[in-house]
Structures are given as C-alpha cells and as structure tokens.
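In: With the input below, show me the fold.
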Amino acid sequence: MIGARIRQLRTERGLTLAQLAAATGVSSGLISQVERDLADPSLETLRKIAKVLDLPLFSLFQEPDGEAVAVVRRGGRMVVKSPAGGISYTRVSPGHGRLEVLEGHLLPGGSSAAEPWTHPSEECVLVLRGRLVVEVAGAEHLLEAGDSCYFDSALPHRYLNPGDEPADFLIAATPPSY
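Out: Below you'll find the model as predicted:
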C-alpha cells in the first residue's frame, strides 16, 4: 500500500525516481524497491520522503475519506518501526480526519529520533507503562505511567526511554503531521 502511495505522490509532483532519491539522500534502488513493495522503509527513510514530498509522514499511509464512525481492529492497525531507535508506532485512529492517535513502544535506551525534529501540529503524549522523557525545545520532562505532556510540535522534540524496561504510550496529534 505505501509503495503505490509514494509512487502516486511522486508522480503527481512531477518528480522522477532519481530526483526523489537525490533530494532524500536515499538510493534510487531503495526507493524503487519501496515503490514496488519489495522493501519496508525505515521510519527515518519515510520521514525523508515525506519531507521532500512536503507532506506529514502519516499521510503516506492515509486512507480514503471514511465513514463518520470508524472501528480500527488491533490486528488491522498500520505499524511503522525504526529498528535503529528501538521505536515503533501503531496507528490507533483510522487514518483520515483531523486527529491522529498513535500507540508508541520504545525500547530501553531508545529514542524516537536521533535529533529533535518539528512538524506543524499540537501533540499530547500519555505514558501507559514505563518511563518516558519528552524533550521539547531542549528541556527534558520525565513522565511515568499515568503522566501526560502537551506541547506545540513546531518546537523541536523527541521521546527518549531512560529506563530499563520498554515504555508504552499514546500520542494524539492534530492535525496529523508525523
């Protein structure tokens, strides 16, 4: 699904595969494999592609406009993983609309990104299990199970797990712009 969506967005913008590869710093071969669903891109690769296409990351997974009521079954959730940072996200919301809800899982010592990054939305994170540091504009906020943190995502931010057990958390972002 994601490969066809990337190809569609790339061609709509008049970009060749080689141009997208050069702009992202990702090889043409990898982008070709992703577009043909022969390779699963990392979270970092998807962020680079989304940035060049001038789109929020999760819009690469956007579903067509749906019904007024949508049920998302646990087994049918979209998953994005980043093995390098030890983080994975599953989309709890249906993939359309003005609100994105994600369930995050961060391994001990892991981070959501190598460096803090920005995107145009508002974000609220709720820790379900473990400990999570929310780094926003250089300030670190330690959260434990049951704690939450709200911030403007236009500020540089990322999530870190300082503990020795995995951290599970929910993120609500509006508008969707990961």
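
In: From now on I want contacts and neighbour counts done on CA atoms only, so please keep to that.
Out: Will do.

In: And whichever helix or strand residue 170 is part of, what does it pack against?
Out: Remark: residue 170 resides in strand 167-174, with elements defined by DSSP states H and E. Using 3 or more CA pairs under 8 Å, 6 or more residues apart in numbering; DSSP states H and E as the contact criterion, the neighbours of strand 167-174 among helices and strands are strand 100-106, strand 122-129.

In: Dump those into a markdown table; add distance to residue 172 as well.
Out: What follows is these, written out as a markdown table (distance: least, CA to CA, whole Å):
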| stretch | distance to residue 172 |
| --- | --- |
| strand 100-106 | 4 |
| strand 122-129 | 5 |
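
In: Deepest-packed of those, please.
Out: Using mean count of other CA atoms under 10 Å, the stretch among the helices and strands packed on strand 167-174 with the largest mean neighbour count is strand 100-106, at a mean of 22.

In: For the chain, which segments count as strands?
Out: 79-82, 87-91, 100-106, 122-129, 131-136, 139-144, 148-152, 157-160, 167-174 (DSSP state E).

In: As CSV, the ones you listed with distance to residue 33 would be great.
Out: Conversion of the strands of the chain to CSV gives the following (distance: least, CA to CA, whole Å):
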stretch, distance to residue 33
strand 79-82, 17
strand 87-91, 22
strand 100-106, 27
strand 122-129, 33
strand 131-136, 34
strand 139-144, 38
strand 148-152, 35
strand 157-160, 29
strand 167-174, 30
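
In: Report the contact partners of residue 44.
Out: residue 82 (CA atoms under 8 Å, 6 or more residues apart in numbering).

In: oh, I was asking about residue 128
Out: When contacts are taken as CA under 8 Å, 6+ apart, residue 128 is in contact with 144-146, 167-170.

In: could you redo the last one with a cut-off of 10 Å?
Out: 103-105, 143-148, 167-170 (CA atoms under 10 Å, 6 or more residues apart in numbering).

In: what's the spacing between it and residue 119?
Out: 24 Å (CA to CA, to the nearest Å).

In: and this one, so I can compare the two:
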Amino acid sequence: MSSDSSVPPTHGPAAREVADPAPHEGWLERAIAARLRALRREAGTSLAETAARVGISKAMLSKIENARTSCSLTTLARLAEALDVPVTSFFRDAEGPREAVYTAAGAGARIVARGTRVGHDYTLLGGLRGPHARMEAHLVELTSRSEVFPLFQHPGTELLYMLAGVMVYGHGDTRYTMRPGDALQLDGEGVHGPQELVELPIRFLSVVSYGEVA
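Out: So this is what the prediction gives:
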C-alpha cells in the first residue's frame, strides 16, 4: 500500500494539523500555544528538552507552540507534568474571545429613570455581561435644582466618580460632599441618592457591578 506524502504524519497523541486558521477558528489552539510557550520559557527549558520529557518530537512541540496543531488532553497532561504546572494553567486565557463595549461620545442611549422628572439626565454608556458578573455604566447629569430627590436601592456594588459640579450624596445615614475627582463606592442594597445639589450643572459617572451571574 502506497502512502500519500502530502498527508502530514501524526506524532504520538497529537491530533490534527491546522492550516492558517480563520480569525474565529483556532482560538483555543492559539490560547494554549501562547500559555505553553510562556510557561516553558519561565521554566527555562528548551524546545528539545521539553519535547524529550514529554515523549514527542521537537518539531511537533514547535507546531503546538505555534498553534499549527491541536494536541490531546494526554499531551497536555504530559506537558503539565514536564513543566511542573497544573493542566489548567494552559487554559487560563482560553475561555474564548473577550468582550468589550465601546460607546462613542454622544452615542449613548438616553434613558428614563427615577430622577428624569426632576431634571436628572441619564445616558447609558454600555452594559457588559461576563462569565461571572454584569456591569452597567451611566453618565448622570443634574441640571435642575429640586427639593425632591430620587432614592435608589439595588443589588450589587456601585462606583460614583464626580466629573463636574458639587453635590451632597447620601448612603444610608451618611452624607458625602462630592466634588470633581471624588469617588464613592457603595453597597447598592443601602438606600442612596443625591441629597443636595450645591453647584450645578453636576455630572458624574455611575458604574454598577451586579456580581455573580446566575
């Protein structure tokens, strides 16, 4: 039986060879390759030394480190043993593509919230749901004095960062005078909201993290 020399040989437990992957394909191989290369260099071992410990060829290890092939869990386990690291170390950056939310200046959605009727303007700067948390960011503008202030209470943790103006902000029984550059982090379960609008217009950034996602 003749063999096709165009088919790349398989070495040990390594699986298939990957040609140049599309941007969304091969991301797992690329993530593992980057971690493997970094871990091997941290350990101070050469390609040849590591390949010998694992029982694969130097060429195959080079392909793995350059995301040119997918390797089996057996090979990963041997690599982990050779580098004296947990197998999970190879997957630290392999959860998949990371998300980001970009909102250009002036492009945020204007939303109606509890303070809208008393001159409070809310602009949603974006929301992001990650594997363990959900986060929302708002730009809040207070442009009208009012004796009626909305109070808020919600799950999660909130960060306020003052951009302009001066206000007294309450959280529970405590009052904070907020000026540009001041930051306040608070437990959203505690009743909170502006208590006194000292110097208008007032602008501040509100970022709420809702913690673990069910």
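
In: related to what we said a few turns ago, buried subset of the contacts of residue 128 of the first structure as a ChimeraX selection?
Out: Selection command for ChimeraX covering only the buried members of the contacts of residue 128 of the first structure, criterion 16 or more other CA atoms under 10 Å:
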select :103,104,105,143,144,148,167,168,169,170
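
In: Out of the contacts of residue 128 of the first structure, flag the one nearest to residue 19 of the first structure.
Out: The shortest separation between residue 19 of the first structure and any of the contacts of residue 128 of the first structure is 32.4 Å, and it belongs to residue 104 (by CA to CA).

In: which residue sits closest to the closest one, ignoring its sequence neighbours?
Out: The shortest distance from residue 104 of the first structure to any residue other than its chain neighbours is 4.5 Å, reached at residue 89 (CA to CA, 6 or more residues apart in numbering).

In: what about the one you found, how many residues close to it?
Out: Applying other CA atoms under 10 Å, we find 23 other residues in the vicinity of residue 89 of the first structure.

In: Map it onto the second structure.
Out: Aligned by TM-score structural alignment, residue 89 of the first structure pairs with residue 122 of the second structure.

In: Looks like residue 43 of the second structure contacts residue 49 (just checking).
Out: No: in terms of CA atoms under 10 Å, residue 43 of the second structure does not count as a neighbour of residue 49; the distance is 11.1 Å.

In: and for the two, which residues touch both?
Out: Counting by CA under 10 Å, 6+ apart, the common neighbours of residue 43 of the second structure and residue 49 are residue 82.

In: State which helix of the second structure is the longest.
Out: Ranked by residue count and defined by DSSP state H, the top helix of the second structure is helix 27-43.

In: tell me what that helix is packed against?
Out: Contacting helix 27-43 of the second structure under the criterion 3 or more CA pairs under 10 Å, 6 or more residues apart in numbering; DSSP states H and E are the following elements: helix 47-54, helix 58-65, helix 73-83.

In: got the buried residues for it?
Out: 27-37, 39-40.

In: And stretch 193-212 of the second structure, by the same measure?
Out: Judged by neighbour count (16+ other CA under 10 Å), stretch 193-212 of the second structure contains these buried residues: 193-197, 202-210.

In: contacting residues for the aligned partner of residue 159 of the second structure in the first structure?
Out: The pairwise alignment with the first structure assigns residue 159 of the second structure to residue 124, based on TM-score structural alignment. If you count contacts by CA under 10 Å, 6+ apart, residue 124 of the first structure has them with 101, 148-153, 170-174.

In: 6 Å - rerun?
Out: With CA atoms under 6 Å, 6 or more residues apart in numbering as the criterion, the residues that contact residue 124 of the first structure are 149-150, 171-172.

In: and of those residues, the nearest to residue 67 of the first structure?
Out: Proximity of these to residue 67 of the first structure was ranked by CA to CA; the top entry is residue 172 with 20.1 Å.

In: My guess is that closest one contacts residue 103. True?
Out: No: checked against CA atoms under 6 Å, the pair residue 172 of the first structure and residue 103 is beyond contact range at 9.0 Å.

In: Please report the distance of residue 45 of the first structure from residue 164 of the first structure.
Out: Counting by CA to CA, the separation of residue 45 of the first structure from residue 164 of the first structure is 28 Å.

In: scratch that, residue 97 of the first structure
Out: As judged by CA to CA, residue 97 of the first structure and residue 164 of the first structure stand 36 Å apart.

In: quick one, what contacts the aligned partner of residue 166 of the first structure in the second structure?
Out: With TM-score structural alignment as the criterion, residue 166 of the first structure lines up with residue 201 in the second structure. Contacts were defined as CA under 6 Å, 6+ apart; by that measure residue 201 of the second structure touches 142-143, 165.

In: Residue 53 of the second structure: which of those is nearest?
Out: Proximity to residue 53 of the second structure was ranked across the contacts of residue 201 of the second structure by CA to CA; first place goes to residue 165, at 64.5 Å.
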